[in-house]
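J.: What follows is a predicted protein model with its sequence.
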Amino acid sequence: MTKGTLLPGRQINLDFHTSPYIENIGVDFDAEAFADQLVRAHVDSITLFARDHHGYLFYPSKRFPNLLHPHLVRPNLLIEQIDACHARGIRTPIYTTIGWDGRAALEHPEWLARDPHGEPISGQPNEPKPNFYDSLCLNSGYRAFVLAHLNDFIDTLGPERIDGLFLDIFFLVPCDCERCRVQMERHGFDHTDIRQRERYNAQLADEFRREVRTLIDRRVPGASLFFNGSHIGPANRSSLATFTHLEIESLPGGVWGYDNFPIVMRYVRNLGKPVVGMTGKFHTYWGDFHSLKAAPALEYECFQMISLGAGCSIGDQLHPSGKLSEAAYDLIGSVYGQVEALEDVTRGSESMTDIAVMTPEREWTMDSTLSDALIGANRMLTELGCQFDIIDSDMDFGRYRLIVLPDEIKATPDLLAKLEAFVADGGTLLGTYHSLDLGDDTVHPLYGHRMLGESYWDRDFIMPNEAICRTLPREEFVMYERGARVMPVEAETLMDSVEPWFNREGHFFCSHQHAPSTGRMGFPAVTRHGGVVYCSHPLFTIYRDFAPAWVKAMVNDILDLLVPDRLVRKVGERTISGLELQLRRAPGGGALLLHCLWYPVKKQASRLFTIDERVALHNQRVRVRIGDVSIRGVMAVRAGIAVPATDWYVEDGWLDVTIPVIDGYEIIRMDLA
């Protein structure tokens, strides 16, 4: 196995966090059976354990033999796993924990990260004790231990066995221990401010990543290296050079949900690194022993990774006996067999986008979550069939025709200047609510209006017209969250708001929720200034919270004004909002690939969303902008059939195709003449 091979498309991330109170660890392990089972499941890479969160090792350590799991009956477990996999051409990156180590926390309390009161900082504060979630400080002797551990397993296993490393638990920990206080003072951070402690910790983690990267490049040149913090975003840019690739941990049954992966992937794919998505075979979350995800859910999650340009990784946990679950690998194999069959078509393809959504994310702290506005924008634009990336202010704007600024994008002089240049060069903008608010009532250089502050009304209304919400009845529609007040100066008003009788406050109320409309026009709801449209309500947060069809209709009509010939459209009378469409360019540029994905997501349980069935769609009509190229044929790749010539035509730079069947997932290949 050469270390320079392509990153996997069909990986297993095999957890093995195993309590010291469980005996006979690895008693049923059979290296040949283990590796053969992976082959049957179409696995091409498996991340294997050197050390777990409990703090124990699964290889015959030369330097730390006392840390071998006390009940491990096969001390060469990791070596046997690696050798059997390598003999079958399966990559074996090695996992070790960084942020958590239960044994180290108990034996070396001086290594723990501490809050201002001297208490340990838990990475999972809501989890009951006992657990291994107390965070360890890299300014302590723990740092030297981790580096010694990395050298130890390189020495013990031999560099030839090490294809890569997966280093886990790189969370921002606002440590206020004495060592960190000294370093914060040295570097100009105020240790009494939790946000500054987090920023210092981010700097410390970057320094450690560089140290590890230098070590691995020297000792195991060519090995892959990934540092996992359960999220990837703009904060990772400062240390991006230390990563060989990126893996997006995003198990929908855990804290991430189904919104997380597509949002993170649409951002991460612009960072110039190969990307692997990661879900799990578990019904819920890591450590969910003896559970199996429904097959349609695992299909959807892996196919979504492919459609957005990522390789696939499925999380599993090895039973303490050392034996893989037959049922789990039958499930995984049923999906990975389908993934493997598509690799000649999908590998090396490139995303095609004409819209960018700007993320409000800048830092990622212990308390951070994805922006509600970003979630709403991702849901809505996906439902509309839009082809879009998620970007930050440092990325290249020139690749896009429209930039969407959802609800809360902060204005900076650099960003304003960059956006003004983008618009002057023919680009268009859609801004909503407080995005680019200058904090005063001067005429906004992009919006052409004065911002007067928050709306008077908790809820007001919009009035459809021939330009915006043109397909809706000409009567008021409620906007569920407070907007802003603006006064056009250089801008034109495209849609008015309508005032309610009053807010529900004091002794004023009417019925069960908000008061009805007075019919009086209020402040503008939508304005236009050249190629810039502004909406005074937090449209994307409203959509995330309530999903009103009229808000999606507003945005659709605004997109038609700003990008009338956007890349992909759902057309016809039977459009399905949940049908995901991703347009990609095939390797070599000789074809376009339209990934079509439809699995209904349900809220059957109070604690998670689920997918448990595949429902076929028939005769879905889609239009793809192809410009002045010719099409010589249209193929349904997974079905293995040509789309009849009667079901597609080219007109005015558009390919209009009726897709006969989408049975969960289909790829429509449009061969260019």
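T.: Perfect, thanks for sending it. Numbering: from 1, shown residues only.
J.: from here on, contacts and neighbour counts on C-alpha atoms
T.: Fine.
J.: wait, what's in contact with residue 55?
T.: For residue 55, the contact set (C-alpha atoms under 8 Å, 6 or more residues apart in numbering) comprises 67, 101-104.
J.: put this beside the first:
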Amino acid sequence: MTQPNWYRDTTCKIHFDMHTPEHIHDVGRDFDPQAFARAVKATGAEAVCFFARCAYGWAYYPTAVGLPHPRLTRDLFGEGVHAMKAEGLRVIAYCAIDNAPSDLAAEHPEWPKRTPEGEPVPGHGTATSACAFGPFPHELLIPQFQEIAERYPVDGFFLDGVYQYFYRICHCENCRRGFGRDIPQANDDPNWRAYRHWQVQNVWETMDTAARAVEETRPGCLMGVNWLASVRWSVPPPPAIGYVTGDPPMQNCTFETALNLAAWAWRDVPADIMTQRMLHSWQDFTCRTPETIQTEFATGLASGAKLFVGDLLQPLTVQPDPDVMALMQVCFEFAQERVDVAAVGRRCADIAILSSPETTRGQGATWTVDDTPLRGAYHSIVTAGLTVDILFDDDLAEHLSRYRTLIVPEQRFISRTAGNAIAQFVRSGGGLVVIGALPKCVDPNEPDGAADSVAFETLTGLRRADRLSHELGYLQLRGTPAKHLWRDCDRFRPAIPVLGTPAAVEPDGATVLVNLTAPGETYQIGAKPPGEILEAPAITTFPCGDGTVMYCALPLASDVWKRGNPGARYVLEGMVREVTPDTTVERIGPSAVQVYAAANDDETVIQLVTYQPDGRTNMPHVIESPCEMTGVQIRVRDARAPRSVVVEPATTAETWTRQGDLTTIVVPPFTIHTAVRIRWC
């Protein structure tokens, strides 16, 4: 019988980073495992991620499979594991998986990643970059995971460096033979999409195999892989993975937490985002403020996820900084006050945004999805006070029916199965907003030319036209049927410039709400004012089955993210509201407050998180003095009337008003986070 997933019930976790090259002497010399475990336990942490194998390929225990660090003075990992288990802490074994020590790589010439000339690709320090598509994972990594799980009472694994498998294309014989055709090199090679799909399928299968091997060795031992199944790939996790996780860049970690968990936290597998106590990076000892980390923790809990925070250890003492542990304790105490209410129900949302792996087509060697339009669409929806999740192509057939509306933001290609699921969703009454290019439907191994270009023409009531040459287009809403797409509180409707080439379409049943305005003659040292109104649709609407489809030919979402274009955001929001007239949950009030919803049979929990960076420096964003947030209301649509409404963690009862099936609640003033718990009659 499969063991229960302990990760679901473990909120507070700490990871300690300590990648140590071989020239560092006396590694672990002053380590006091009992003092280490007591210090971590005192923070309120429930689990610790501790180094077993670093990015240089060295092990921190006496391995018989790999190589221990040449200056290791003791079984550092093992002593730490036993001391932490004695304190009641769960232990996750950290293993970097992208490098092999050069001596091992020389003994196994089939392990290294190879250049086109056949030379090994250098890794970190003196290590060698390993190829994931040959025997390396099966001859070294998985046996080493099994060795760790057999020797030590670990509860899980955190694998790091999977993304390195996709950098620096490998030209070894295993890759040539496995892919079955020439490995692409030039950016215009038509085989890039098929090659990247082959890579993903292999890595996902290997990670699944590794997770199953660990579970067989130590039942209940879970495996997570840093950034696996994230938006970068837009492919769901393998079945055996025990949790999904990632450590985002620190420029705006609150947004990164919310965005990435929107793609993870609605799934059945538990998720978290590993924030850091360091201000800039894993090489920086500058400490962040507790208010910054608390805001990220609040975002994680409100998203329906768990918490993970990273710190640094020094290789001789291997002891946590007591001041950093005091910071961790403050932040974990903040989190524990909110754990119970955050655990109520399952995350739910009205809006879904599609991120397709097929959008890597045309990007050449770039293996990551261009998430710019995804970020712009997500930012627009959360700023509007609506609830939103992110779905991948392979999610749609099973999960799209949970949502009211789907946004397809500037996805030039999507999979055929995704296209079929979207068509069924719309014809059954779902709303659809398509931004930018009309997607073409294609399977991963098909060339671009085999894509179906008709499916989305049928859905939108449009047909493709000759390409437009402008790199800028304007929306002029005043006096058109689209004038309501600007926000209601303004008396003006200025022209909205949107950077990027507009898609060229013609109506084929769709109603045109506003046409494109071309840029006028250049003046003002490069300024391009609104010019001629073209006979080219900019925004259209089309009834399709029982649903409604709205389309905008301009890349609104990218312009929101790249330039912060408020007009583009208003239009995108307005289109979503047009096809989603009766939202289930909505925040009314300051746009700095993001709303999250979760529900079970008897109650709904609405969580609110404020984001208030001080704005006095460049990057990363720092929160030092968040003010009390006022003027916030939430509206919840449900046929049942509330039996009680309680605000937590203050546990104060609140009054509400009700009109039809809509309950409106005035939220008391709060700082960083609050939750409204509604029990229904």
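T.: Yep, it's here. Quantities reported herein were computed from a predicted structural model and do not represent experimental measurements.
J.: quick revisit: can you convert the contacts of residue 55 of structure 1 into TSV and add a column each for neighbour count?
T.: Shown next, in TSV, are the contacts of residue 55 of structure 1 (neighbours: other C-alpha atoms under 10 Å):
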residue	neighbour count
67	16
101	23
102	20
103	17
104	21
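J.: if we go to structure 2, which of those are intact?
T.: When you map these onto structure 2 and apply both residues aligned by TM-score structural alignment, their matches' C-alpha atoms under 8 Å, the shared contacts are 67, 101-102.
J.: Out of the contacts of residue 55 of structure 1, which sit inside helices?
T.: 102-104 (DSSP state H).
J.: Tell me the spacing between the residue nearest to residue 71 of structure 1 when sequence neighbours are not counted and residue 651 of structure 1.
T.: Spatial nearest neighbour of residue 71 of structure 1, excluding adjacent residues (C-alpha to C-alpha, 6 or more residues apart in numbering): residue 23 at 5.1 Å. From residue 23 of structure 1 over to residue 651 of structure 1 the distance is 69 Å, taken as C-alpha to C-alpha, to the nearest Å.
J.: what do you get for residue 246 of structure 1?
T.: Taking C-alpha to C-alpha, one finds residue 246 of structure 1 at 41 Å from residue 651 of structure 1.
J.: Between those two, which is the more surrounded one?
T.: residue 246 (23 against 11; other C-alpha atoms under 10 Å).
J.: Just say helix, strand or coil for the residue opposite the more buried one in structure 2 once aligned.
T.: Correspondence of residue 246 of structure 1 to structure 2, assessed by TM-score structural alignment: residue 244. In three-state terms, and counting by DSSP: H, G, I helix; E, B strand; the rest coil, residue 244 of structure 2 is strand.
J.: my read: residue 244 of structure 2 touches residue 222, true?
T.: No - counting by C-alpha atoms under 8 Å, residue 244 of structure 2 sits too far from residue 222 to count as a contact (10.6 Å).
J.: for the kept ones among the contacts of residue 55 of structure 1, which one is nearest residue 162 of structure 1?
T.: Among those, residue 67 lies closest to residue 162 of structure 1 (C-alpha to C-alpha), at 20.5 Å.
J.: Roughly how far does the closest one sit from residue 502 of structure 1?
T.: In terms of C-alpha to C-alpha, residue 67 of structure 1 sits 68 Å off from residue 502 of structure 1.
J.: go on, residue 668 of structure 1?
T.: Residue 668 of structure 1 is 53 Å from residue 502 of structure 1, by C-alpha to C-alpha.
J.: Of those two, give the one with the bigger neighbour count.
T.: Per other C-alpha under 10 Å, whichever of residue 668 of structure 1 and residue 502 has more neighbours is residue 668, with 23 against 19.
J.: Three-state assignment for the equivalent of that one over in structure 2, please.
T.: Using TM-score structural alignment, the partner of residue 668 of structure 1 in structure 2 is residue 676. When states are read from three-state DSSP, the local structure at residue 676 of structure 2 comes out as strand.
J.: now residue 676 of structure 2: how far from residue 581 of structure 2?
T.: Residue 676 of structure 2 is 23 Å from residue 581 of structure 2, by C-alpha to C-alpha.
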